[in-house]
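Visitor: please find the sequence and the predicted model below.
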Amino acid sequence: MNTKRTLLKTVAAAALASLAMGSAIAADITGAGATFPFPIYAKWAEAYKKDTGTGLNYQSIGSSGGIRQIRAKTVAFGATDAPVKGEDLDKDGMVQFPAIIGGTVPVFNLEGFGKGELRVTGPVLAEMFLGTISKWNDPKLTALNPGKNLPDQAITIVHRADGSGTTFNWTDYLSSVSPEWADKVGKGAAVKWPAPTSVGGKGNEGVAANVTRTKGSLGYVEYAYAKKNNISVLALQNKDGKFVMPGDDTFSAAAAGADWSKAPGMGISLVNQPGADAYPVVTASFILMYKDPADKAQSAEVLKFFDWAFKNGKTMASELDYVPLPDKLTAEIKSKVWTQIKN
């Protein structure tokens, strides 16, 4: 009898331990989407788990994938750098809010030239991505870079192969500076790339890897990926005519005058903003959530995570050259957006 009682206690203890473990796993937050903010989400998640014990399972699969996942209700939140239109948010019963601000940068691999050593204007950059400028020693490039011995080398365009908010941000910018790009290609999370010599890469990681190993290449990535992989970045002319380099100061200058209330779901464009110090290719990364979520406990955990990040993650964001949201904006998100979510 004692042996049987002991066995039953052992089985019960094991069952309780298993349930406890299952609860811990269930409590972990699930999200998927944009690769653009992944470096900061990963850093926030590590610190948040140390503080609270709750983990974040975030799949960095691209903005289009994140939208698909949240619509399929397989995650508690989706993440996209290409804001969802107001009518689509209403149709899906979702809310949208920005979580972080960053920049997309032109990266290149040209022997003998490092970060900021070559300059380009928006229209010339568009011609390079169109393929009408196909060599690094094109007269338009040499005119912008006097005294530089640019090689007679073909330009290989590296672009995203997957649906991407980074691509939306990049093509939104190219459309704003080039009527030809706007007419022939336009803006979108996925576009038909016109340059005859081009190669795709999956995620910001894939583009960074392809630029690193392809001589003469030109691509675009979120700035943290350029820094992490030590890839050269072009100096880009802004709307005020000044050549600027990416960084949290120039990203902040671009976002300084943003009016977040002017678009449904706060989905404004931050490309080609005025200001002497403004970087021209800046975007917010957005979070998508259901107003009436099926798993209200998970939804509540998502809001706790971002509330913590808004309060405690500013320094971490700046260290990775993202721009944390200003307190006034986070207060507006909490009062006008989060209050629509039934948890």
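Guide: Structure received.
Visitor: from here on, contacts and neighbour counts on C-alpha atoms
Guide: Fine.
Visitor: would you map the strands across the stretch 201-343 of the chain?
Guide: Here the stretch 201-343 of the chain has its strands, by DSSP state E, counting those that start in this stretch, at 217-222, 232-233, 235-237, 243-244, 282-290.
Visitor: residue 83: what's its closest spatial neighbour, skipping adjacent residues?
Guide: Of all residues beyond its chain neighbours, the one nearest residue 83 is residue 267 (5.0 Å), with distances taken as CA to CA, 6 or more residues apart in numbering.
Visitor: pretty sure the one you found contacts residue 81?
Guide: No: contact criterion CA atoms under 8 Å: residue 267 and residue 81 do not qualify, at 9.3 Å.
Visitor: just want to know which of the two has more residues nearby.
Guide: Neighbours were counted for residue 267 and for residue 81 using other CA atoms under 10 Å; residue 81 has more, 30 against 23.
Visitor: how near is the more buried one to residue 103?
Guide: From residue 81 across to residue 103, the span is 11 Å (CA to CA, to the nearest Å).
Visitor: what's the answer for residue 294, then?
Guide: On the measure of CA to CA, residue 294 and residue 103 end up 34 Å apart.
Visitor: these two: which is more packed in?
Guide: residue 103 (30 against 13).
Visitor: now do the helix or strand where the more buried one lies against strand 282-290, angle only.
Guide: Element membership for residue 103, per DSSP states H and E: strand 94-108. Computed by axes from the mean of the first three to the mean of the last three CA atoms, to 10 degrees, the angle separating strand 94-108 from strand 282-290 equals 150 degrees.
Visitor: ok, then the element right after strand 94-108?
Guide: strand 119-120.
Visitor: so how far is that following strand off the chain centroid?
Guide: 24 Å (CA atoms, centre = their mean, to the nearest Å).
Visitor: list the contacts of that strand.
Guide: 141, 144, 145, 234, 235, 236, 237, 243 (CA atoms under 8 Å, 6 or more residues apart in numbering).
Visitor: A further structure is provided below for comparison with the first:
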Amino acid sequence: MKISRFAQLGAVAAVASLALAGCASNEGGASSGGSSEAPAGASSLTGTLVGGGASSQEVAVQAWTQGLQTANPDLTIDYDPSGSGTGRESFQAGAVQFAGSDRAFKVDEITAGPFDGCADGSDLVELPTYISPIAVVFNLEGIDSLNLDATTLAKIFAGQITTWNDPAIAALNSGVSLPATAITPVHRSDKSGTTGNFTDYLGKTAPDVWTAGSVEEWPALGGEAAQGTSGVISAVEGGQGTIGYADASRAGNLGTVAIQVGSDFVSYSPEAAAAIVDASPEEEGRAATDIAIKLDRTSTEAGVYPIVLVSYLIGCAEYKDAATAELVKGFFTYAASEEGQDAAASAAGSAPISDTLREQVTTAIEAIK
């Protein structure tokens, strides 16, 4: 992980931000989410914080909400898992105070602005606090797992491979008795960061087949459409021969695909998801508080899972309303803390961020005002 652009913030800020992350219970002083010197259970955050966006991190947000509200009983956090695109639009319009998104705002989107809840001239705070593999899930009687390479997977979702016993699938799954069942690909009907990440993988690894590139709205390639993560999972569960993509926390008992990386097939796991993030650089040309990861989908390093979702918490570096800034800062602090990351991992199966990334994230949080 590249951290050179954060060095300019100085060792003092880094130490302060690490102390901020340690205050997981947000007790005591309000401006930073709390002081560990306050009595246990003391309430410091009060009011209502409203967010919305990525359904992928809904379970993690619920875990963060529960942990923070337990320590701050006068705090209410409302999060609408309306999808990444809706979340970003609502945040930009000032309809929510923070957004969850399966991608960061693009630089030209930030430049175009405006962001109604932010003070004039404010940078954005974009924090990669939720890291999870995107599972390719299927429902095929008697089969729990399959191996697929990028080209075959792209052909399935492009409608070029239409039955499960197709020779391309069979060649990758020696010894598996594949039926002649028709394949029904299921995709998101809504604008989705999960779709953006999934199609980014297809476009980077099988560009001759998947010509639509990285898109958050599914192109007109057939298949079945479903609303949100829950809708995709329900459609795959309710069919036979269905295949879809969703945050791995929602895979449940469905069959799952191991993806070819180099000469190996890698199953999704939090560890494999964290490995691809740590092996990828950050995007350039962004503010110090804007930590956007440029995922290397084509990596052949051992043990990495390339279909990964990095979901962001997004806020203002400076809010028009100081009380809003206090609540956002407290919530972001808990989400990035070791306690908050462990709570999300336990609830959602996500990969806790590394200590190096936590230092960057908490330094960015310290800048919120």
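Guide: Nice, thanks for sending it over. Given the structure is predicted, the values throughout are model-derived calculations rather than measurements.
Visitor: ok, and the closest non-adjacent residue to the spatially most central residue of the second structure?
Guide: Nearest to the geometric centre of the second structure sits residue 311, at 2.2 Å (CA atoms, centre = their mean). In space, residue 311 of the second structure comes closest to residue 102 once its chain neighbours are excluded; the distance is 4.1 Å by CA to CA, 6+ apart.
Visitor: need the contact list for that neighbour.
Guide: Neighbouring residues of residue 102 of the second structure by CA under 8 Å, 6+ apart: 54, 56, 84, 192, 193, 194, 196, 197, 309, 310, 311, 312.
Visitor: ok, 10 Å please
Guide: When contacts are counted by CA atoms under 10 Å, 6 or more residues apart in numbering, residue 102 of the second structure is found next to 53-57, 83-85, 87-88, 128, 130-131, 192-197, 216, 309-313.
Visitor: okay, the angle between the strand holding residue 103 of the first structure and strand 217-222?
Guide: Going by the same axes, to 10 degrees, strand 94-108 of the first structure makes 150 degrees with strand 217-222.
Visitor: where do the helices sit along the first structure?
Guide: Assigned by DSSP state H, the first structure shows helices spanning 2-27, 38-52, 63-71, 86-92, 122-130, 139-144, 165-177, 179-184, 203-213, 223-228, 248-255, 296-312, 314-319, 327-336.
Visitor: any idea what residue 133 of the second structure aligns with in the first structure?
Guide: Matched by TM-score structural alignment, residue 133 of the second structure corresponds to residue 103 in the first structure.
Visitor: isn't that match up against residue 272?
Guide: No: Residue 103 of the first structure lies out of contact with residue 272 (CA atoms under 10 Å); the separation is 11.5 Å.
Visitor: need the overlap of contacts for these two.
Guide: Common neighbours of residue 103 of the first structure and residue 272 (CA under 10 Å, 6+ apart) are 254, 279, 280, 281, 282.
Visitor: most neighbours among those, which one?
Guide: residue 279 (34 neighbours).
Visitor: so who does that one touch?
Guide: 103-105, 235-239, 242-255, 270-273 are the contacts of residue 279 of the first structure under CA under 10 Å, 6+ apart.
Visitor: kindly recompute the last result at 8 Å.
Guide: By CA under 8 Å, 6+ apart, the contact list for residue 279 of the first structure reads 103, 236, 238, 244, 245, 246, 250, 251, 253, 254, 272, 273.
Visitor: what does residue 249 of the first structure give?
Guide: By CA under 8 Å, 6+ apart, the contact set of residue 249 of the first structure is residue 277.
Visitor: can we see that at 10 Å?
Guide: 277, 278, 279, 318, 321, 322, 323.
Visitor: okay, now the alignment partner in the second structure of the last one: neighbour count?
Guide: Going back to what we said before, that points to residue 323 of the first structure. Alignment note: residue 323 of the first structure maps to residue 351 in the second structure; criterion TM-score structural alignment. Residue 351 of the second structure has 24 neighbours, counted by other CA under 10 Å.
Visitor: is it true that residue 351 of the second structure touches residue 268?
Guide: No: the pair residue 351 of the second structure / residue 268 is not scored as a contact, 11.1 Å apart, by CA under 10 Å.
Visitor: overlap in contacts, these two.
Guide: 132, 133.
Visitor: who's in contact with the match of residue 323 of the first structure?
Guide: Residue 351 of the second structure is in contact with 129-133, 269-275, 310, 341-342, 344-345, counting by CA under 10 Å, 6+ apart.
Visitor: how much space between it and residue 342 of the second structure?
Guide: 9 Å.
Visitor: what of residue 209 of the second structure?
Guide: Distance from residue 209 of the second structure to residue 342 of the second structure, by CA to CA: 39 Å.
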